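Engineer: no sequence on hand, only this structure:
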């Protein structure tokens, strides 16, 4: 009986992992958060881009070239040392971050976004902080996820195509997809032949698998949506998505566990000076009055110190209890918000909050999405000067009813 029960449990787990991508809302929030963080950072550093990653930086192109030769890292900025090429890569990274945030052609944009992030960060490895490392990792993981199932332009286009098919009509003509796919192939082929994707084997292999797989996927969707190969590709995409989501969760737990245990071993976190000293540094005090107010209270410094250590050490163990996990998740998000304000590290905090979002409850995200949709509808109805047609339903009523139906169920056990 025990072996039969274990077999049923295993079969059920395999069915869940292969049948659908879990954490659709969580992966969408991670996508939006990561791309928005990178986009805002690049926009803020736009006047200083040449000094940070370009030809005017202290880490010259020749020095970066010698380093890349030794560590086999990927950066498209090593393909040429011209200013025009640098501006092109920087501009494409900005555009891909914006389009990834909006969810337009998400699979292709995630690849371009990853290439842009790796190109800029590997060009000048001494620029950035821990938040850049998080963006670096999440940019790679997002390529494997199906992070546009909700809250994206791709989801809206898929919904419209499904409606047309249900009504017996053909799907909308797709021009941008094949053009984008062909253009990426024209870049990928010479880059691979000339060895411009770095010395590692996994990156060119991943890019070619994605390119060929997406081309096959598009052709089957248009010509033979019921083909067995189409179903197989769907299963493989679900497995890759769920595995990448699991890796993101493990990465976040590893970050907090290592940070917390290293803090326990350090004397500065035991006596509170690790929090006190940064509040006294001009570089980390954008609000000098607020920092001075906190630093002047020994009790407040002690509470912030020990709460930070306790939350970071305990968080990985709270994943077995949903309620406790949600409480500590709120505390950690509040901690990063405080770091953003007190220490003037907004992009580090945004990157960590985007990574933390993988643990947000599904019910809360569904509720939040419907609240935003309802607010948008109400805003549009007000701009229409209150005009109503006979028999017209109240703006947002459909969203409220749908929220009531969706909010009653539980979220995915993996992330909810």
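Structural biologist: Arrived safely, thanks for sending. Since the structure is predicted, the reported quantities are computational estimates derived from the model, not experimental observations. Numbers count the residues shown, from 1 in each chain.

Engineer: can we go C-alpha only for contacts and neighbour counts from here?
Structural biologist: Fine.

Engineer: and residue 185, how far from residue 106?
Structural biologist: Per C-alpha to C-alpha, to the nearest Å, residue 185 is found 16 Å from residue 106.

Engineer: so between those two, which is more surrounded?
Structural biologist: Counted by other C-alpha atoms under 10 Å, residue 185 and residue 106 do not tie: residue 106 has more neighbours, with 27 against 16.

Engineer: which residue, other than its chain neighbours, is closest to the more buried one?
Structural biologist: residue 100 (5.7 Å; C-alpha to C-alpha, 6 or more residues apart in numbering).

Engineer: quick check: closest non-adjacent residue to residue 134.
Structural biologist: residue 351 (6.5 Å).

Engineer: quick check: the gap between that neighbour and residue 130.
Structural biologist: 9 Å.

Engineer: who has more neighbours out of these two?
Structural biologist: residue 351 (25 against 13).

Engineer: hang on, isn't that one packed against residue 135?
Structural biologist: Yes - the criterion here is C-alpha atoms under 8 Å, and residue 351 meets it with residue 135 at 6.4 Å.

Engineer: tell me which stretches of the stretch 51-200 of the chain form helices.
Structural biologist: 61-71, 83-102, 106-123, 130-142, 153-166, 176-193 (DSSP state H, counting those that start in this stretch).

Engineer: next, count neighbours for residue 262.
Structural biologist: Residue 262 has 13 neighbouring residues, counting by other C-alpha under 10 Å.

Engineer: so which helix or strand takes in it?
Structural biologist: Using DSSP states H and E, residue 262 maps to helix 228-265.

Engineer: show me what that helix is packed against.
Structural biologist: Secondary-structure packing of helix 228-265 (3 or more C-alpha pairs under 8 Å, 6 or more residues apart in numbering; DSSP states H and E): helix 2-19, helix 130-142, helix 202-223, helix 298-314, helix 346-356.

Engineer: return the most buried member of the ones you listed.
Structural biologist: helix 346-356 (a mean of 23; mean count of other C-alpha atoms under 10 Å).

Engineer: now for it, which elements pack on it?
Structural biologist: Going by 3+ C-alpha pairs under 8 Å, 6+ apart, helix 346-356 lies up against helix 24-44, helix 130-142, helix 228-265, helix 322-342.

Engineer: and the next helix or strand after that helix with helix 24-44, angle?
Structural biologist: Using DSSP H and E, the helix or strand that follows helix 346-356 in sequence is helix 362-383. Angle of helix 362-383 versus helix 24-44, following axes from the mean of the first three to the mean of the last three C-alpha atoms, to 10 degrees, is 60 degrees.

Engineer: okay, pairing it with this:
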């Protein structure tokens, strides 16, 4: 009984005292924000046809559909071109901020608003990865995904080092400014009746606004540590719960996909992979597709291997080595899909979802390698820029430079 109580108390302490998986949450933040940002930039010349007010999926059709399914989209608040262009730019900026980890709490909320608004505006735009991104953008709001590999973590480290040296840390001005702008926009949207299709997203936005304001107020005026500790506990519980939901969602995606494939006759006889390789829409490299489909053995191995990996993956989480092997196989499979079938954003979204299962030791080594590569690039850039010479070192060249500039 005592051992059970000790184990239970340790489990509760682990869930409440810290936000687990900081590297995993950071990599999925970077993965999903980067995927959506690349998609928005790639489709920037075609944004009018995809999501614009005069696109094929017209304004009236979109209004009728959202009135029926109660989906949230801010793009239907106005049919003006200026609103659409401003919102598309806001979605790009929010994705960039989340990718870099700048003001992650606010950026994650704006990222979710951008994803839901654009995708619900034209529901027939997407390749399967949009469904994953749709769900994950909602889950990311509840995570503390800026603990590492972010500008937020860098700013917090600099502030902590300054306090350790006895220096005075400047009060945060950007955070309250973002909170004020976010709050003003939310108040206007609420009292002008923009949230008329459902209550879930408005409730989440208001909760996020109150939480941001409360967090800032406690950090600014609380005289004791108890309120901050309480907020940390709540944030840790939400983060850990959201991380579990993200893992469960990824397992559910693979399990359902695998079991549905088992029921299909084309997957049973091993010919399912052959057909998409010969569709014009999924053949950016016809020669490569013909080469792969020329062997019936390869087609059967790929079909059967895909089913077995997808069905088996949720059960391999209890064995670290087998799980890591299947992770490599699935990420390789998605990379092949991106190249052979021309579905890069679907593959990136799935790889980002898979990354939540990557081991912490591997992610740390990946971070060290990235830091070394960045350092080499910075040093190389510094070497290419000539150092300025003082007038004492070369008065002739300095004089010639002044004459040339004057002329």
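Structural biologist: Here it is on my side, so go on. Here the structure is a predicted model, which is why all the values come from computation and not from measurement.

Engineer: show me what residue 115 of the second structure aligns to in the first structure.
Structural biologist: Counting by TM-score structural alignment, residue 115 of the second structure lines up with residue 117 in the first structure.

Engineer: run a quick neighbour tally on its match.
Structural biologist: So residue 117 of the first structure, with other C-alpha under 10 Å, has 25 neighbours.

Engineer: just the one 3 residues further on next, same as before
Structural biologist: Under the neighbour criterion other C-alpha under 10 Å, residue 120 of the first structure is assigned a count of 23.

Engineer: equivalent analysis for residue 228 of the first structure, please.
Structural biologist: 11.

Engineer: kindly provide the distance from it to residue 222 of the first structure.
Structural biologist: Distance from residue 228 of the first structure to residue 222 of the first structure, by C-alpha to C-alpha: 14 Å.

Engineer: same question for residue 57 of the first structure.
Structural biologist: 48 Å.

Engineer: what of residue 380 of the first structure?
Structural biologist: Applying C-alpha to C-alpha to residue 380 of the first structure and residue 222 of the first structure gives a distance of 35 Å.

Engineer: please apply the same query to residue 303 of the first structure.
Structural biologist: 59 Å.

Engineer: spatially nearest residue to residue 150 of the second structure, not counting backbone neighbours?
Structural biologist: Leaving out its chain neighbours, the residue that sits closest to residue 150 of the second structure by C-alpha to C-alpha, 6+ apart is residue 101, at 4.1 Å.

Engineer: so what corresponds to that neighbour in the first structure?
Structural biologist: Under TM-score structural alignment, residue 101 of the second structure pairs with residue 103 in the first structure.

Engineer: surely its match meets residue 149?
Structural biologist: No - with contact defined as C-alpha under 8 Å, residue 103 of the first structure does not reach residue 149; the gap is 9.1 Å.

Engineer: who has more neighbours out of the two?
Structural biologist: Taking neighbours as other C-alpha under 10 Å, residue 103 of the first structure and residue 149 compare with residue 103 leading, 25 against 20.

Engineer: just checking, what residue in the second structure corresponds to residue 144 of the first structure?
Structural biologist: Residue 144 of the first structure maps onto residue 142 in the second structure, by TM-score structural alignment.

Engineer: what lines up with residue 31 of the second structure in the first structure?
Structural biologist: Checking TM-score structural alignment: residue 31 of the second structure goes with residue 33.

Engineer: that match against residue 352, yeah?
Structural biologist: No - using C-alpha under 8 Å, residue 33 of the first structure is not in contact with residue 352; the gap is 9.3 Å.

Engineer: how much space between the aligned partner of residue 86 of the first structure in the second structure and residue 74 of the second structure?
Structural biologist: Applying TM-score structural alignment, one finds that residue 86 of the first structure aligns to residue 84 in the second structure. Remark: distance between residue 84 of the second structure and residue 74 of the second structure (C-alpha to C-alpha) = 9 Å.

Engineer: now do residue 264 of the second structure
Structural biologist: Look at residue 264 of the second structure and residue 74 of the second structure: by C-alpha to C-alpha, they are 39 Å apart.

Engineer: please say which of those two ends up with more neighbours.
Structural biologist: Neighbour count, other C-alpha under 10 Å: between residue 264 of the second structure and residue 74, residue 74 has more, with 19 against 11.

Engineer: against residue 105 of the second structure, how distant is that one?
Structural biologist: Taking C-alpha to C-alpha as the measure, residue 74 of the second structure falls 20 Å from residue 105 of the second structure.

Engineer: same check, this time on residue 245 of the second structure
Structural biologist: Distance, residue 245 of the second structure to residue 105 of the second structure, using C-alpha to C-alpha: 19 Å.

Engineer: between those two, who's got more neighbours?
Structural biologist: Neighbours per residue, other C-alpha under 10 Å: of residue 245 of the second structure and residue 105, the larger number sits with residue 105, 22 against 14.

Engineer: quick one, what contacts the nearest residue to the more buried one once chain neighbours are set aside?
Structural biologist: Closest residue to residue 105 of the second structure apart from its sequence neighbours, by C-alpha to C-alpha, 6+ apart: residue 141 at 7.1 Å. Contacts for residue 141 of the second structure (C-alpha atoms under 8 Å, 6 or more residues apart in numbering) come out as 105, 108-109, 112.

Engineer: what's the farthest-apart pair in the residues you listed?
Structural biologist: 105 and 112 (11.1 Å; C-alpha to C-alpha).

Engineer: how far away is the spatially closest residue to residue 83 of the first structure that is not a sequence neighbour from residue 166 of the first structure?
Structural biologist: Spatial nearest neighbour of residue 83 of the first structure, excluding adjacent residues (C-alpha to C-alpha, 6+ apart): residue 55 at 6.9 Å. Distance of residue 55 of the first structure to residue 166 of the first structure, given as C-alpha to C-alpha: 55 Å.

Engineer: comparing the two, which residue is more hemmed in?
Structural biologist: Neighbours were counted for residue 55 of the first structure and for residue 166 using other C-alpha under 10 Å; residue 55 has more, 16 against 10.

Engineer: and the more buried one? What does it align with in the second structure?
Structural biologist: Match for residue 55 of the first structure (TM-score structural alignment): residue 53.

Engineer: quick check: its match touching residue 79?
Structural biologist: Yes - counting by C-alpha under 8 Å, residue 53 of the second structure touches residue 79, with 5.6 Å between them.

Engineer: between these two, which contacts overlap?
Structural biologist: residue 59.

Engineer: contacting residues around residue 347 of the first structure?
Structural biologist: Residues in contact with residue 347 of the first structure (C-alpha under 8 Å, 6+ apart) are 37, 41, 131, 340.

Engineer: so which pair among those residues is furthest apart in space?
Structural biologist: 41 and 340 (13.7 Å).

Engineer: neighbour-wise, which of these two wins?
Structural biologist: More neighbours surround residue 340 than the other of residue 41 of the first structure and residue 340, with 17 against 14 (other C-alpha under 10 Å).

Engineer: thanks a lot, see you next time.
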